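> I'd like to go over a predicted model; first the sequence, then the structure.
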Amino acid sequence: MNEARGTTDDDAVAELQGIRQSIDNIDAAVIHMLAERFKYTQRVGYLKAAAGMPAADPSREQTQVARLRALAEESHLDPAFAEKFLNFIVAEVIHHHERIAVGEL
């Protein structure tokens, strides 16, 4: 028993398992949401390629960074982390758009 918190080790283990299950569920949802997002960005890539537009859109990217930083702050998430996460996703999207433009996808 952890007298400082008034819990037994079994209670802590059970609580830990419950929390980890919630994390696992959220991770699965994140993956499904990313897959859905990439379906849409792939459509954008094909439209851009057909119209001869560049893969990258710095203005759109800046707008998205600002929007997601604000959402992160509202959600009590580190805005710098949210920006890094978005930048990683955007880099992958641009890579896909470049591959689409040359007929690799």
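Yep, that arrived.

> Going by C-alpha atoms from here, please, whenever you check contacts or count neighbours.
Fine.

> how about the helices in this structure?
If you assign secondary structure with DSSP state H, the helices in the chain sit at 9-51, 58-74, 79-101.

> ok, second structure coming up, stack it against the first:
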Amino acid sequence: MAPQRRTNMSDIPEELAQARATIDNIDAALVHILAERFRCTQVVGHIKAQHNLPPADPAREQEQVRRLRSLAEESGLDPVFAEKFLQFIVTEVIRHHEDIKQGYEARNE
């Protein structure tokens, strides 16, 4: 295998640089959107803990999977990828909800 050549930025065609800049902007937007989503799920976690509801809601999760797969198909995105992405997020959200619940339980002992 030939060694990879490091590309000088001046060697990159303008079209490629523009496409990469667009990707960078989208990545930044994704991070901000994910941060906002997690702020909302923190609120949900506190409500669940206050009402002694379980951190996970399998019925809601399945509905979200169906909805996201449908949106992915409509958008030309692989629905399997969309489901994996959602599962990754949901796993992290549940972990956060478990931590919140433990905090409430510790304060109420």
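Yep, that arrived. Computed from a prediction, not measured in an experiment: that's the story for all the values here.

> Pick the most buried one from the helices of structure 1.
helix 79-101 (a mean of 16; mean count of other C-alpha atoms under 10 Å).

> nearest spatial neighbour of residue 80 of structure 1, skipping sequence neighbours?
Among residues not flanking residue 80 of structure 1 along the chain, residue 69 sits closest, at 7.3 Å (C-alpha to C-alpha, 6 or more residues apart in numbering).

> roughly how far apart are the one you found and residue 25 of structure 1?
24 Å (C-alpha to C-alpha, to the nearest Å).

> Next: residue 56 of structure 1.
33 Å.

> got it, and residue 72 of structure 1?
20 Å.

> now residue 64 of structure 1
Taking C-alpha to C-alpha, one finds residue 64 of structure 1 at 26 Å from residue 25 of structure 1.

> cool, residue 36 of structure 1 as well?
The separation that residue 36 of structure 1 has from residue 25 of structure 1, given C-alpha to C-alpha, amounts to 17 Å.

> now residue 39 of structure 1
Residue 39 of structure 1 is 21 Å from residue 25 of structure 1, by C-alpha to C-alpha.

> How about residue 91 of structure 1?
26 Å.

> residue closest to the middle of structure 2?
Structure 2 has residue 89 as the residue nearest its centroid, 4.5 Å off, counting by C-alpha atoms, centre = their mean.

> residues in contact with that one?
By C-alpha atoms under 8 Å, 6 or more residues apart in numbering, the contact list for residue 89 of structure 2 is empty.

> now do 10 Å
34, 37-38, 83, 95 (C-alpha atoms under 10 Å, 6 or more residues apart in numbering).

> And these, which is closest to residue 48 of structure 2?
residue 95 (13.1 Å; C-alpha to C-alpha).
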